[in-house]
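Enquirer: sequence and predicted structure, then a few things I'm wondering about:
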Amino acid sequence: MPIYRMAIGTPGEMSHPDSIKSALAEFFSTLIFVFAGEGSGMAFNKLTDSGSATPSGVIMASLAHGFGLFVAVSVGANISGGHVNPAVTFGAFVGGHITLLRAIWYWIGQLAGSVIACLLLKFSTGGLETSAFALSSGVSAWNALVFEIVMTFGLVYTVYATAVDPKKGNIGIIAPLAIGFIVGANILAGGAFDGASMNPAVSFGPAVVSWTWTNHWVYWVGPFIGAAIAAIVYDHIFIGDVQHEQLPTAGDY
């Protein structure tokens, strides 16, 4: 099991230049991703006045988030590994590929990037609302929790298979493509039910700017559980006790 490999890290890691650079890379990658994803929903609402919870709205969200995440992961890969998601970082921590102290830097960068992206969207659109994630009619918080667990499991499992596994070889841009594709596909599956977040940072920025916290816990608890399960399953079954590598930070994506 990978749990025994989890490490707190050393105090000096918090002030190390590489940790700060990685946090900045996560900040900018998450800003790029959230600006594109949240902005696409705002644009669709403005153009159609029909809301994003329609078939065409879900398709637009899927494409915008899939394309945006492909770019965000790619531009951050050489510096931080391109997590762009607190749940991915948590999955890496559970698998022993990043220390807790370094993960805290990542989380700060990711959450700050999401909030700044939403503030920029609100300002540049003349005050349009950055809608927080919400459950559809007839969908309970527990239904949504299961959705978030399963969808995030698929995402983090994909990250492990294409970016973390030391046997992956040199697969170039396949990892960010696969990660973008699974997020886009999951939005098509779950977007009409709970918005298909899979990413606490993506949910956090709109919630802060709109100050809407209804069922917000679902978008933290679900992704973290799904990420932990994916990390344990993939690491235990497919990686095992082979020598581990730190989550890629030098072009392995």
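Expert: Arrived safely. Numbering: from 1, shown residues only.
Enquirer: hey, let's count contacts and neighbours off CA atoms from now on
Expert: Fine.
Enquirer: name the helices or strands packed onto the helix or strand hosting residue 47?
Expert: For residue 47, the host element (DSSP states H and E) is helix 17-48. Helix 17-48 is packed against helix 55-77, helix 100-124, with contacts defined by 3 or more Cα pairs under 8 Å, 6 or more residues apart in numbering; DSSP states H and E.
Enquirer: need those helices in JSON lines with mean neighbour count and distance to residue 13, can you?
Expert: Converted to JSON lines, the helices and strands packed on helix 17-48 look like this (neighbours: other Cα atoms under 10 Å; distance: least, Cα to Cα, whole Å):
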{"stretch": "helix 55-77", "mean neighbour count": "22", "distance to residue 13": "19"}
{"stretch": "helix 100-124", "mean neighbour count": "22", "distance to residue 13": "7"}
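Enquirer: dump these into JSON lines; add distance to residue 48 as well.
Expert: Output for the helices and strands packed on helix 17-48, formatted as JSON lines (distance: least, Cα to Cα, whole Å):
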{"stretch": "helix 55-77", "distance to residue 48": "9"}
{"stretch": "helix 100-124", "distance to residue 48": "18"}
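Enquirer: quick one: which of those is nearest residue 157?
Expert: helix 55-77 (15.6 Å; Cα to Cα).
Enquirer: which helices and strands sit right next to that closest one?
Expert: helix 17-48, helix 174-194.
Enquirer: try it against this one:
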Amino acid sequence: MPSLSLRSSSRSSLGHKKPPVSPRSARLVVLCLGEVLGSAMLMYFGCMSLVSGFSQAPLPGMQGGLMFGFVVSTIIVIFGHISGAHLNPTVSLSAYLLDMIPLIELPVYFVSQIVGCLIGVGLLHVVTPQEILYPLGGSVGFCVTVPHASLTQAQAFLAEFLSTSLLIFTCCGVWDPRNARHGDATPIKFALVIALCSITVGPYTGASMNPARSLAPAVFSQVWTAHWLYWVAPMLASLVSTLTYKYLFSAADSLLAGKSHSTELSEGDVEGSVPMPIN
């Protein structure tokens, strides 16, 4: 009998080998690929809409803003359920502050987004002749975000801070569990907010709202004018906006909802009925 039990246990142990890749490692690989591909698509198609060398006529003023919005919307449909389709370090930072992703995933998101943006701009340089990308010469740069010459760096900083804040508040609102039943139009919501910020803030700073989006064209064009503010302003805006939403809107609303719920409970006891839960 002992020998039979030993054989059965050995067979069971052989039949239940540990998988070669842990679930956490597989998760990191999947989200990495999703963010790399999504960020590459963002920069390839978004910056492609800004190519002006094929025509003598200037590009329509709203073309770039609308195209970036449409591209983001499409990427959310493709990768939203895979990696979240953050495409932006400010969005990933916000997700971390809201306890939506663990700390170990945060640098993976950051690196994947930067690599993806570099790949996207690189592919666009491969398929487009240099004289088309840079019709005015390489010193101007292509798809590079720089403040308007008439703005001070403080003004440009504030413009980027406020536009990124609008984007992050939109993220917080979409992610809010109280808004879960209205999630079907999420791609359209982000298309609109990206287009809004790009069209209005674009003439001021280029409306980056995304450090990875600003880094990749700067690397290829070697134009670094006020590049620091495209990192500091968006990341600071993400921090401030997320914490404001988390502790002012979410926490305060939860407290108010709790008080209202307790009040309705007491009224229900008096009337002998059961109150509906407050969402």
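Expert: Arrived safely, thanks for sending. Only a predicted model underlies this, so the values are computations on that prediction, with no experimental measurement involved.
Enquirer: got a TM-score for the two of them?
Expert: The TM-score (TM-score structural alignment, normalised by the length of structure 1) is 0.82; 224 aligned residues with a Cα RMSD of 2.1 Å.
Enquirer: ok so, going back, which stretch among the helices and strands packed on helix 55-77 of structure 1 comes nearest residue 152 of structure 1?
Expert: Of these, nearest to residue 152 of structure 1 by Cα to Cα is helix 174-194, at 8.7 Å.
Enquirer: and that closest one, which stretch of structure 2?
Expert: Under TM-score structural alignment, helix 174-194 of structure 1 corresponds to residues 185-205 of structure 2.
Enquirer: for the matching stretch, buried residues please.
Expert: 186-199, 201-202, 204-205 (16 or more other Cα atoms under 10 Å).
Enquirer: three-state assignment of residue 136 of structure 1?
Expert: coil (DSSP: H, G, I helix; E, B strand; the rest coil).
Enquirer: please pull up the equivalent of residue 215 of structure 2 in structure 1.
Expert: Match for residue 215 of structure 2 (TM-score structural alignment): residue 204.
Enquirer: doesn't residue 116 make contact with its match?
Expert: No. Taking contacts as Cα atoms under 8 Å, residue 204 of structure 1 lies outside contact range of residue 116: 10.9 Å.
Enquirer: so after the strand or helix carrying residue 202 of structure 1, what's the next helix or strand?
Expert: Following DSSP H and E, one finds residue 202 of structure 1 within helix 200-210. Counting by DSSP H and E, the next helix or strand C-terminal to helix 200-210 of structure 1 is helix 218-234.
Enquirer: quick one: average offset of that next one versus structure 2, please.
Expert: On superposition with structure 2, the average gap between helix 218-234 of structure 1 and its aligned counterparts reaches 1.0 Å (mean Cα distance after the TM-score superposition for structure 1).
Enquirer: angle of that helix against helix 200-210?
Expert: 170 degrees (axes from the mean of the first three to the mean of the last three Cα atoms, to 10 degrees).
Enquirer: name the helices or strands packed onto helix 218-234 of structure 1?
Expert: Helix 218-234 of structure 1 packs on helix 86-94, helix 141-159, helix 200-210, going by 3+ Cα pairs under 8 Å, 6+ apart.
Enquirer: which part of structure 2 lines up with it?
Expert: Going by TM-score structural alignment, helix 218-234 of structure 1 lines up with residues 229-245 of structure 2.
Enquirer: mind listing what's buried in the matching stretch?
Expert: Quick answer for stretch 229-245 of structure 2 (16+ other Cα under 10 Å): 229-231, 233-235, 237-243, 245.
Enquirer: check contacts around the residue nearest the centre of structure 1.
Expert: Nearest to the mean C-alpha position of structure 1, counting by Cα atoms, centre = their mean, stands residue 85 at 2.8 Å. For residue 85 of structure 1, the contacting residues are 30, 107, 110, 199, 200, 201, 202, by Cα atoms under 8 Å, 6 or more residues apart in numbering.
Enquirer: distance check, the fifth one against residue 169 of structure 1.
Expert: With the distance defined as Cα to Cα, to the nearest Å, residue 200 of structure 1 ends up 30 Å from residue 169 of structure 1.
Enquirer: looking at those two, which one has more neighbours?
Expert: residue 200 (25 against 10; other Cα atoms under 10 Å).
Enquirer: does that one touch residue 86 like I think?
Expert: Yes. Assessed by Cα under 8 Å, residue 200 of structure 1 is found in contact with residue 86 at 6.2 Å.
Enquirer: ok, back up a step: nearest to residue 134 of structure 1, of the helices and strands packed on helix 17-48 of structure 1?
Expert: helix 55-77 (14.0 Å).
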